[in-house]
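J.: kindly generate the corresponding structure for this input.
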Amino acid sequence: MTSTAANPAVSDAVAAMPFQLDAELRRVTAWWLNHSIDEAHGGFLAEIGMDGQPEPKTPKRVILNTRILWSFSTVAMHTDDPHVNSAAKRARDYVLQHFVDQENGGVVWDLNAQGDAINTRKQGYAQAFALYGLAAYHRAFGDADCLEMARSLFECLEQHFRDPELNGYWEAFAQDWSPLEDVRLSEKDANAPKSMNTHLHILEAYTELYRSWPDPALKDAILNLIELHIDRIYDADSRHLRLFWDNDWTDTSEAISYGHDIEASWLIWEAAEVVGDEDILSRCRPAVLGLAEACLHEATGPNGELLNEKDIASGHVDATRIWWVQAEAMVGFLNAYQMTGDGRYLTRVQELWSFIERHVIDPQGEWRWHSKIDADENPYWAGPWKSFYHNSRALIEAASRLRAL
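T.: Sure thing, here's the model as predicted:
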């Protein structure tokens, strides 16, 4: 690592951060190893309450399980721990054996505790996370079956979800690929046929797959997704992402999501770097830095944390400090610092890590859904929408990037 004397912007506190991040990665990984294994039914527990007890009635969701697969697989690339390797294999086996629809292709949404499908809808978002986790497992362990299934999911997304006329990717279908009236990813989302969130995570998954399988068709799909993000999803006037559209790309967004803005800023740049296209790097740079700069100016809390979102019509800002938003902000602002050398971004990274240490991490558990200074109730340590994908990724990314300074 470059010394602090060689790089004056890197203080002693920043130089110490990679070791602190590594320690937290080991701690949170150990928590998942010790608390999330479902010994009774296989795979992983569907929900673990704030009292540390599992909730047996919660469905086993594909999002939780594929994110667990990605996290243990990626942590395995940075450690030499046989327990991590075993957990990654457990996640790999459970996803392939229980979530994959052998007859129709793709992965289904929810299982019961015994591993039987109870909600067979096909979300594009879910296909992306399954692809993401399987591609990471292949990269960690060289598993040919995982690579083949990841490639199959790429073909599934391109065949069933990609709009051949107006471009972009649709949200959801029934198990047999017939249309659905309600395509929402969650109750808080708009019932719109296209969304930023699905496009962003397809891009993230395709980027992961390209590291192992640099196929020309996959590269074309990544370039197309980057162009969609910078030309349609990103609004250059406001420097924010639009969130929802009709089929014809009529914008129906009602809010700005600061967490997704800062997450997208580094994921778009990462995708452009991985495919190695200088033209697309040049083209996406203004959008990437526009997102980071807007978050820096508009969404900074009193402790340097990142606020949640803003209602477009009223201008009301939801100041809730959500765990994944802080994690992604740390990487997003660090990426902006690496791109520009602007010390304001590095200062924000320090402030965010300090905030996470003081208000988000619980030494006796996982990261809190809401920080200690928010009045909102924390729903659970782990559950259908909360794994250690955001925090493990942020810890790994930030440590690696800080060492590169």
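J.: switch to C-alpha atoms for all contacts and neighbour counts from now on
T.: Noted.
J.: quick one, helices of the stretch 151-300 of the chain?
T.: With DSSP state H, counting those that start in this stretch, the ranges of helices along the stretch 151-300 of the chain come out as 196-212, 216-228, 258-275, 278-298.
J.: would you turn those into a markdown table with distance to N85?
T.: Below are the helices of the stretch 151-300 of the chain laid out as a markdown table (distance: least, CA to CA, whole Å):
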| stretch | distance to N85 |
| --- | --- |
| helix 196-212 | 19 |
| helix 216-228 | 28 |
| helix 258-275 | 26 |
| helix 278-298 | 35 |
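J.: for S387, find the nearest of those.
T.: helix 196-212 (15.6 Å; CA to CA).
J.: just to revisit the earlier point, turn the helices of the stretch 151-300 of the chain into JSON lines, columns for mean neighbour count and distance to T320.
T.: Converted to JSON lines, the helices of the stretch 151-300 of the chain look like this (neighbours: other CA atoms under 10 Å; distance: least, CA to CA, whole Å):
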{"stretch": "helix 196-212", "mean neighbour count": "22", "distance to T320": "20"}
{"stretch": "helix 216-228", "mean neighbour count": "18", "distance to T320": "29"}
{"stretch": "helix 258-275", "mean neighbour count": "23", "distance to T320": "11"}
{"stretch": "helix 278-298", "mean neighbour count": "18", "distance to T320": "14"}
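J.: one more to line up against the first:
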Amino acid sequence: MAAILKQYHKRIQTELDRVVDFWLKYSPDEQHGGFFTCIGKDGKIYDELKYVWLQGRQVWMYCRLYRTMERFHRPEILEAAKSGGAFLQKFAKVQPSTGQKKCAFCLTRDGRALKVQRTIFSECFYVMAMDELARVTEDPAMQADAESMMDQLVHWVRNDSSGLGRPKLPGDQPVNSMAVPMMLLCLVDQLTEGRKELKGKYRELGDWCVKQILQHVQRDGKAILENVSPNGEELPGCQGRLQNPGHALEAGWFLLQYAKAQGDKELQKVAVEKFMEVPFLTGWDKKHGGLFYFLDVDGHCPTQLEWNMKLWWPHCEALISYLMAYEHFRDPAMLNRFAQIYDYTFTHFSDEENGEWFGYLSQHGEVVLDFKGGPFKGFFHVPRCLYMCEKMLDHLLATAESSK
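T.: Model prediction:
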């Protein structure tokens, strides 16, 4: 067992180094600050637009690597993170007609707001970036900025969403979209790490997020649906039947991580049996391998044109999920799942020639979009996956060595 874990560890460590080097080489904007994220397969910049959520993700990732992994404790990584953080603080927040500050979705290269979305995700990754950068720089004002934006997010989600600029239309029914409580749970974990004074503040919010996520277990526990009603009931039509296997798997490790911290054994079990096994068994393409992007719970063809494609990020989340499940329960079946996903992922997504990963494959596993970064793919899912898997493998190998 230790031999195969060492093989995984070596490949994942090497891959993480290559991914970090790729983004450090091609992504920084030395003139205006922040990062280019629209990067071709060989590192060429094909669009200079800057997407706020990807800027935030990249700052967070650099800081997390710098803070927790000795080999990444390098001045160029810290400087890149500071550059991204300064760009975000200067340009990300806009003042929409509602009179409430929120973050833009997209900026020009020099920081002028181009597009604002009526969602919370730019703000979520602003919080992650500022909090992690505050930990590295020990800047209390930056931490306060993160907490202030978090308070705004919670207000929008739980009290009054009008600040998002979303008009209330007659046919607009309230929806519990799994992405929202998932992201807030992720932020609770981020803000409370090592901070006793904040654990109490966000404990109720964390429990609320878990309850909201658990409402997505439907059809007598045989399906995880992406959208349900605020009361946890199934919605009519395509929206109600939608399944996103990668998203459910990501929710699985979020829940397992939270359940471990709380000592909640029942939630640990639900995280694996419902949010990992159910989406994996329904979402894995038995003919061609890989995870489908979207599925319809009743077997209809999903309306999303990319439904049968294989995307990078669901496979990243599946790798984290099953290695975390194995690390916690030491069930060989969980390691077998990890191995199955690992073999597909590293065979199909990794670019041995130029570095980094392709993001978009056909159902048959062929690369159909060959850029390394775009409006939705940045320096986040791949390095976070590799980073977390390396950390877990470190622990597994250390435990194996100490038990000899």
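J.: can you tell which of the helices of the stretch 151-300 of structure 1 is closest to W323 of structure 1?
T.: Of all the helices of the stretch 151-300 of structure 1, helix 258-275 comes closest under CA to CA, at 9.9 Å.
J.: any idea of the angle that closest one forms with helix 278-298?
T.: 160 degrees (axes from the mean of the first three to the mean of the last three CA atoms, to 10 degrees).
J.: what helices or strands is helix 258-275 of structure 1 leaning on?
T.: Helices and strands touching helix 258-275 of structure 1, as assessed by 3 or more CA pairs under 8 Å, 6 or more residues apart in numbering; DSSP states H and E, comprise helix 196-212, helix 216-228, strand 240-241, helix 278-298, strand 309-311, helix 323-340.
J.: what angle do it and helix 323-340 make?
T.: 50 degrees.
J.: separation between the closest residue to G85 of structure 2 other than its chain neighbours and M324 of structure 2?
T.: Leaving aside its chain neighbours, G85 of structure 2 sits nearest to V59 (6.4 Å; criterion: CA to CA, 6 or more residues apart in numbering). Distance, V59 of structure 2 to M324 of structure 2, using CA to CA, to the nearest Å: 24 Å.
J.: which one of these two has more residues nearby?
T.: Shown here are V59 of structure 2 and M324; by other CA atoms under 10 Å, V59 has more neighbours (31 against 24).
J.: can you pull the contacts of the residue nearest to G85 of structure 2?
T.: 80-82, 84-85, 129, 133 (CA atoms under 8 Å, 6 or more residues apart in numbering).
J.: and the furthest pair within these?
T.: A80 and A129 (12.4 Å).
J.: higher neighbour count, the two?
T.: Legend: neighbour count by other CA under 10 Å for A80 of structure 2 and A129, higher for A129 (30 against 23).
J.: now which residue in structure 1 aligns to that one?
T.: Counting by TM-score structural alignment, A129 of structure 2 lines up with G133 in structure 1.
J.: so what's that match closest to, chain neighbours aside?
T.: W70 (4.0 Å).
J.: after superposing, tell me the mean distance of the host helix or strand of that neighbour to structure 2.
T.: Assigned by DSSP states H and E, W70 of structure 1 falls within helix 62-76. Helix 62-76 of structure 1, aligned to structure 2 and superposed, deviates on average by 1.1 Å (mean CA distance after the TM-score superposition for structure 1).
J.: what do we get in structure 2 for N104 of structure 1?
T.: In structure 2, the residue equivalent to N104 of structure 1 is Q100, according to TM-score structural alignment.
J.: quick one, what contacts its match?
T.: Counted by CA under 8 Å, 6+ apart, Q100 of structure 2 has contacts G163.
J.: rerun at 10 Å
T.: 93-94, 152, 162-165 (CA atoms under 10 Å, 6 or more residues apart in numbering).
J.: what do you get for P28 of structure 2?
T.: Here P28 of structure 2 is in contact with 34-37, 80-81, 83-84 (CA under 10 Å, 6+ apart).
J.: tell me the one among these nearest to E15 of structure 2.
T.: Using CA to CA, the contacts of P28 of structure 2 come closest to E15 of structure 2 at T37, 19.2 Å.
J.: what do A80 and A129 of structure 2 both touch?
T.: Common neighbours of A80 of structure 2 and A129 (CA under 10 Å, 6+ apart) are 58-59, 62-63.
J.: got a winner among those for most neighbours?
T.: V59 (31 neighbours).
J.: tell me the counterpart of it in structure 1.
T.: Match for V59 of structure 2 (TM-score structural alignment): L69.
J.: ok, the shared contacts of A80 and A129 of structure 2 vs V382 of structure 2, which is closest?
T.: For the shared contacts of A80 and A129 of structure 2, the nearest to V382 of structure 2 is Q58 (11.3 Å; CA to CA).
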